[in-house]
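> Fold the following for me, if possible:
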Amino acid sequence: MAYAALVSLLRTLEESPQPMQQIPSDLLRKVGCLLEILDEKSSLSIRDLEGQIRDASFEAQDIIESHISSDELELSKSVSSGVGSCFWEIISALQDMFPAIHLCETSMEDKDMNELDEHKGLQRVIDELDSILEALSKIEDGKEEAPGAGNSRSAGCSRFVASNESMPVGLDEDLLHLKDRLTGCSSNLDIISIVGMGGIGKTTLARKLYNDRLIEEYFGTRAWVVVSQNYHVQELLTILVNSTRQEGGEVHKKIVEELDVRLYKNLKGRRYLIVMDDVWDTKAWDYVKRFFPDDNNNSRIILTTRQSQVALYANPRSPIHHMKLLSSEPSWDLLRETVFGQEDCPYEMEKIGRKIAKNCKGLPLAIVVIGGLLSRDIKEENWKRIAQDVKSTISKNDGDQFMEILSLSYDSLPHHLKACFLYMGVFLEDYEIFVSQLIKLWIAEGFIKPQPVETLEGLAKDYLSNLINRSLIEVRRRKHNGEIKILIIHDMLRELCLRKAQDEKFFQIVNRCSHVYPQGRNNQRRVSIHYDILPPLTVHDRYLRSLVYFCDRHSSNHLVFSIVSFRMLKVLDALTIKFNEFPVGILELVHLRYLAFCYTGNLWLPASICKLWNLQTLVVYRRGFGVLGPYNLYLPLNIWIMPQLRHLLFDKGFLPSPLLAKAILENLVVLENLQTLSGVKNFRCSEEVLEIMPNLKKLGISYVHDKSTEWSTYEFNNFVHLHKLETLKCVFIAKDDLVRKPLPLNLVFPLELKRLTLTGCRISWEKMTIIGSLPNLEVLKLRDYAFEGSVWEPNEGEFTKLKYLLIDRNELEHWYADSTHFLQLQHVCLNHCFELEAIPTEIGDNGALEMIELFRCRSSVVASAMLIQEEQQSLGNEGLRVRVNSYRDYVESLDSTSLRKRVYAGGR
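Coordinates of the predicted model:
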């Protein structure tokens, strides 16, 4: 984790409240130089030095952050001693905190000694970095040499699952589809890529195609070559030339130029099939592709790879064949065949066997490995023991070989992605990971190296896409506009994360099996709690940087008593722990960047929250009984003097006006980093207020209306000044249902808006043109009489980019549309539309419609949806589905009781 440690140290140096005299001037320069070198060098070439770089970075960061923590604590004590004095004096002291980080009450002699020790420590680190830089300068990176240098794995080597490649269980549809592509009507040379995670069966599928009798007869010339991560071009060409030769003996020693010519001549004018198995980068393909002639005779090349970008590079116009994990029945079939061959499984063993197959989570490699273990001892008690923990069984037996195959994906990662991938192991097994949460955690942990022209969130999304393209994590669910919403990681890849994390001293998992931490201070920098009933934490608290809870405790005492000792903590995710009052010990954690917790009853955040001057993400949600009740969160004025804030996520939070903060604190700052403000109540959106948040991208507000307040006082028309706003959620609630009034028409939206949710506005459908004319709107959700009236007829050319439309509870009777509306509409959801007579058939004319969902609508609406489906099917659109939801389906779709969904997916 050398790269992540360096990036984190770099951010510590750059974000310190002021330069400290104790820090030698060239430390920042050396850290930057090391990062540049790591960006250029491969992981394998510097493996021996990574541990030294990591430990040196940790030591420097510990010294610097310990110094900052000590100074901040002394200042905090001096402020606390004046509690009996005037409120304004306390505010003044808090204001002075940032520039005054040397206001310690220790004696000058002690302070001088501490500073001398710190200086010596940092100088020792710099000397270590100098020696590392010198060593790095002597390393020749294999990827910078001639293609294929430094082969560590023969291009023709055997595979771990080679003996099982004859088993195409669960691949029938894949085989039929790819055989059609291999023998299809296209006469041009076609490159067909098979992509998937390690062990998913890419090679098995390619081998079955290669050995198929029909394919063997169709292609007069065939060749198979395993490329691997480190390859010799000469060896690749030699194998291809020998496999495609027409006559004469084998070629053994030829220079590359002669092999190039020989290969081209061997293939010229012939219909050939070449399989390039296990391709890791584009360089090998770049070198050999020019020797594959295209004679318009239906020749084909199959590429197997774990990386989508390699497949796209080889042939951007050809669809990629993505391998899928096996479902339950094919998993059992593969396990049964591995254990028993053509014989039947004993009846009493089948139930246990199916459970074992299920626990392999559809990965053929895991099923084959566990099948080999089961075949050694076919006894019920042995199988039951294995069924308890498949992963541990594999690890204890064939784990090294198994993990070696998966480790190839990790070893090939560029340095900047390794920490991001390993962090996936922090989460629980089978945990659905919200992308919005993951990105915030990555940034807070310091994994993202800042770039001048891109936000940290944008860079994090690029990192995420790269990991997905490398088949290391899987997309579980997307948003309605196609953006990734939820991720999962396969159990075996998560096991790889846990193993590598232990080797790299990256994080520790605490569960019922691991109450005691391994020795060594660097093992304690990140801790993830997976168990509800825990003894007191026994970590080396000085070095702990990240504490993430996934348990479901009913008391916060465990954390309250421990928190004050975690002085270096940067990430505290305690969203599963309920606090009855704000845990004031948190205010001593001046390095915190990410803070998440939940509360019961009413909660007032203290004004001294501003002491957390590094804080980027603050998540405070209500949990437990009365979630929908009158309890509220009250935020202090000092929120407006915390310039590092990026994301504020609340549940019924009252946020005071920044103008009031300006008048009282006289220290208001523009929150240029703030991108998310969610869950605030009755917030007045004056133009002057919104100017304080110029880069806001996501805003969620609710308004409770009473007789004494006019809607206009909230100045909704100023939303238009949020030029970067992409997501807006507005909920309007009448305090007295008997006096519900339509919202005055003063809603104006910014042109960049992509997602809009409105609830309870009661605006006339005639005014929908305000929304319909938004040029970038992709998602529109209208809830609880957001619009009222009986007729909706959009104007020409409206909703041109809308992909998802939800209408829930309204009085709409007639909905009209024509071919100029809803050109990209993919998903329509209608709930409680009791008066609506039909869905306009024209919304299907665009050919993009994929889903119509209905709940508690008239039978005529259902009939119109079925008619649209029939018309689309007659036009060749077989993908359109109509689903009439049950009450259970509807409730599950809301899932408003899920705390994580309320926080990271916006609830409803």
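> contacts and neighbour counts: CA atoms only from here.
Will do.
> helices and strands around the longest helix along the chain, which ones?
If you go by DSSP state H, the chain has its longest helix at helix 47-80. Helix 47-80 is packed against helix 2-15, helix 87-95, helix 108-137, with contacts defined by 3 or more CA pairs under 8 Å, 6 or more residues apart in numbering; DSSP states H and E.
> May I see those organised as JSON lines, with distance to residue 80 added?
As requested, the helices and strands packed on helix 47-80 are exported to JSON lines (distance: least, CA to CA, whole Å):
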{"stretch": "helix 2-15", "distance to residue 80": "26"}
{"stretch": "helix 87-95", "distance to residue 80": "8"}
{"stretch": "helix 108-137", "distance to residue 80": "22"}
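> Indicate which one of those is closest to residue 900.
Of all the helices and strands packed on helix 47-80, it is helix 2-15 that lies closest to residue 900, at 27.1 Å by CA to CA.
> quick one more, to check against the first:
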Amino acid sequence: MFPLRYQQLHAPAHFLFVATPFSAYDILFWEQIEGIHSSMAESTVSAVVGNIAGLVIEETKFLCAITLQVATLKNDLMRLQGYLKDADSRRRSGNDARAATLVIQIRAAAYEAETVIQAADHMEKRNRLKNGFLGAISRYARLPTDTTTIREIGIEIECVRSKLSEIFASIESLEIVDIGNSNVVEDEPPEELSILQKTIEEDIVMVGFRGDFTEVVEKLVDKENNTLSAVSIVAIGGAGKTTLSRKIYSRMSKHFEIVAWVTASQMFKGIDLLKDILKQIVDDIEEYKLIDQMSEYEVGKKINDFLMQKRYLVVLDDLCEVDTWEQINTTLKIFPDANNGSRVILTTKKKDVADHVEMRNFVHTLKHLDEEESWELFSSKALPSYNRPAINYVHAFEEIGRKLARKCNGLPLALAVLGAYLSKNLNLQTWSDIELGWPVSTNETPQMMRDILARSYKGMPNSYFRSCLLSLATFPEDDIIFVSDLIQLWIVESFIPHTPIHTQEETAHIYVTGLAERSLVQVVEISKAHGWIEKIKIHDNVRQWCIEEARQDGQAGAPSSSSDTMLSYRTSFQNTSAQTLQATTANLRSFFGFGLSSVIVDPKLRLLRVIHVQDSSLKNFNKVIGGCTHLTYLKLRNCKDVSIPSSVGQLLYLQSIDLRGTELEKVVPNSLWDIPTLKHVYVSKVTPPARSSLQPTELLTLALNLDSAGTEYPYHAMAAFLAQMARLTSLTLIVNSMPAEMVKIFANMPHLVDLTMYEFHVLDKLPESHHFPQKLRRLCLYARTINEDPLPILQKLPCLVVLVLKGYGGQTMSCSTQGFPELQELELARNFNTKEWRMQFGSMRKLTSLKLGNFSKMKELPQALLHTNLGYLELTSTFLISQQDSTLKELKRRKCKVNDQYKSNGRMDLVMQGQYQVDMSKYRLTRG
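The predicted structure follows:
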């Protein structure tokens, strides 16, 4: 039992700590900023009221002694919501410090109310799990300790209500008015994602950068220059350096044997950057696993030796310091010159960094957009072509828009964000007011960017949406963020409201799309299978603005070490080493860590709801996990020295657990499956229970790597366990030599849309198509041998968009007219002995991408491919398909992109080791 009086009602501030490197040495600079401040206060109180209401409804009988107190507490919190907007408005004016304090007090009281009620709820849930004599007593009578706890809860509630009374007195004295709940959530859908996809593709054309693109590419492919050389792209933040470089990198990858991209600004030390490069270029699995243990000299030498044999392209994005370049190349000489045309691309804000490169170097300074280029980008956002027919007086908008575009000083990010904001406000008076009211100070580029971002932020429809944007500042600079992870995080942190039309997951996807429409996040990838955004990143300037916006209510300071005690609810540590992270406050609710080395976390952090740690080494972290009974989200990705305690089954609010790529010291306890609230599980070293007191029937996502659990595996127990998971929407099983009967486990999963099974030993025949979930949109089946042609069965699945198959050993495969009506991506990989592919006209009409691997006997491509939408064809080890094949020649004539020089990097087996996650959007392997 954990104590109830673990926090004091003294209105703590709400800070977000971001620990980042100050220099190449082990000196840490700590930025103290207020996390998700008053914009989150509205959503916080709303979420707390909803959570308390749910607990009270569920446990009315148990809480009968304090039901009236809880109901009154809930009503008080609901009343407070109406005053928050006025209090926040006064706080933002900067003239009323008391209003700022009041907002903080309201949030603190709401959090404490939730904690107190949840303590009682947890006790009741825990009693249900007890077995034997004590279990029977606790279910039919109240144990003395429980009676004492209920009494303490009543006292704590009275303390909270007393605090609320003081808050109401302050409201009256400050004459703050109730202007209603401003946190209304509209179930208005975003733009169609197909339109967003088109917009993204247009952005990639890079308005104004076509000349820059051509000039840089010419330097990279210069056949008269075979010596190692660099291209340095120099420009201020927001000018488009990374966008240009990514386009060049994507286009030029096929011209080099080895390619690698690293973002230098993320790295605390040169050694981290070097390891990142080596991990991208190494082929040997065992060698890959040893990289983290290598010294700086060993890593540098490995890179040099490997690149000496290849023609390579390496991009160093956002190189900030001369010292970093000296460390990675001048000292270690990791970039060898084999006189084979290898290249390095470097982007930086500082020209002196580019000038310091000690090799043949072409410095390309990125200029701001001219007036016409500015208007082209601005109008593509503010007045997109697909929207113009519905706009009245479009010429009047164009006239004002051209004036606004000129005021953005040719800065692409400013043009995109302002244009996107105005596209949501198609009102001539609004446009005119912005143009006429443009402050003189805004002509200074940094201030202009801040003002534009602030306008976009203020124009968001509700505080939930704003909280989602500010939360992105938690992630490291230039980090690529998986949207599925982000959505789970937003939901458990109460950033996503409940609405009558959409599920929380659907609302979160709408928010992600909304951020992309406003150009506040950059879309890295869109899922073909689902049509939603799959990966995003946040621009450096936007991230910095989010940090500054969150800092407004805080008393900014820079503590010299993590031992300084500060009051905080949300903390992020990045790239720290040899530190002990003390409890920054007993009230800490969300803990984030990235690139932590030999870090010990104080086990006194008992109120944590969120633990999100990546690429870190953690000691005794099981003690922290075991004590966090409120925990809802546990993500330990690519971590070391981790063990999950046997008490994990007592985390009765846990919704998401993600241990992908993490080296576990022992098997995950079976008590994990006793948690009834689990929705998303990604684990290895685990076995399903043959019998459990509670089953996590709420599971939506289940990804299990069972190879590491031992050679003897109870497959019948697994089948029985999975048969209960009727709500699953995504299932991934990684098992060595999976028995054929396991192919039937999804028969009782009608909602399944994603299925990956790796790998069967022998599959004689697939189940008939009606046994597959009919909503299936993405299917990945790997086998060493599939005896019967699987295509006639799978072609009948009505919603299948992405299909990956491995191991069919038959001589022929066939698909008929009208087969695969929705299929867009098809990959047939490894061990295909097919001689003939019989494809009838009318099959796979929507196919856009086809990858064929190890078709060692097939001599020609089916002509029916010419009646699809095929735009990309990849041929790996298809030795007998001639360049003179009539279908192949016609596809090339139609501008289908053909990659017949693709070489596998041999990393598929790393899925089995848990070192890589399957990037399901493209079925390639990406570092976790």
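> Provide the TM-score value for the superposition.
Their TM-score after superposition, calculated using TM-score structural alignment, normalised by the length of structure 1, is reported as 0.61; 660 aligned residues with a CA RMSD of 5.2 Å.
> Of all the helices and strands packed on helix 47-80 of structure 1, which one is nearest residue 456 of structure 1?
The nearest among these, by CA to CA, is helix 2-15 at 12.2 Å.
> Run the angle between that closest one and helix 47-80 for me.
Counting by axes from the mean of the first three to the mean of the last three CA atoms, to 10 degrees, helix 2-15 of structure 1 lies at 30 degrees to helix 47-80.
> on that earlier part again, what would the helices and strands packed on helix 47-80 of structure 1 look like in a markdown table with mean neighbour count and distance to residue 607 of structure 1?
Converted to a markdown table, the helices and strands packed on helix 47-80 of structure 1 look like this (neighbours: other CA atoms under 10 Å; distance: least, CA to CA, whole Å):
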| stretch | mean neighbour count | distance to residue 607 of structure 1 |
| --- | --- | --- |
| helix 2-15 | 21 | 23 |
| helix 87-95 | 15 | 9 |
| helix 108-137 | 15 | 30 |
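> Show me the one of those helices that comes nearest residue 800 of structure 1.
Of all those, helix 2-15 comes closest under CA to CA, at 42.8 Å.
> Would you mind listing the buried residues in the helix or strand following the closest one?
Going down the chain from helix 2-15 of structure 1, the next helix or strand is helix 27-40, by DSSP states H and E. Residues 27-28, 30-31, 34-35, 38 are the ones in helix 27-40 of structure 1 that count as buried (16 or more other CA atoms under 10 Å).
> per the alignment, residue 7 of structure 1 corresponds to what in structure 2?
Matched to structure 2 by TM-score structural alignment, residue 7 of structure 1 sits across from residue 43.
> roughly how far out does the longest helix of structure 1 sit from the chain middle?
28 Å (CA atoms, centre = their mean, to the nearest Å).
> Please name the residues that touch the match of residue 7 of structure 1.
Counting by CA atoms under 8 Å, 6 or more residues apart in numbering, residue 43 of structure 2 touches 183, 463-464, 494-495, 497.
> what about it, distance to residue 865 of structure 2?
Distance of residue 43 of structure 2 to residue 865 of structure 2, computed by CA to CA, to the nearest Å: 52 Å.
> And residue 397 of structure 2, by the same measure?
Taken as CA to CA, the span from residue 397 of structure 2 to residue 865 of structure 2 is 46 Å.
> rewinding a little: the match of residue 7 of structure 1 and residue 50 of structure 2: what is the separation?
In this view, residue 43 of structure 2 and residue 50 of structure 2 are 10 Å apart by CA to CA.
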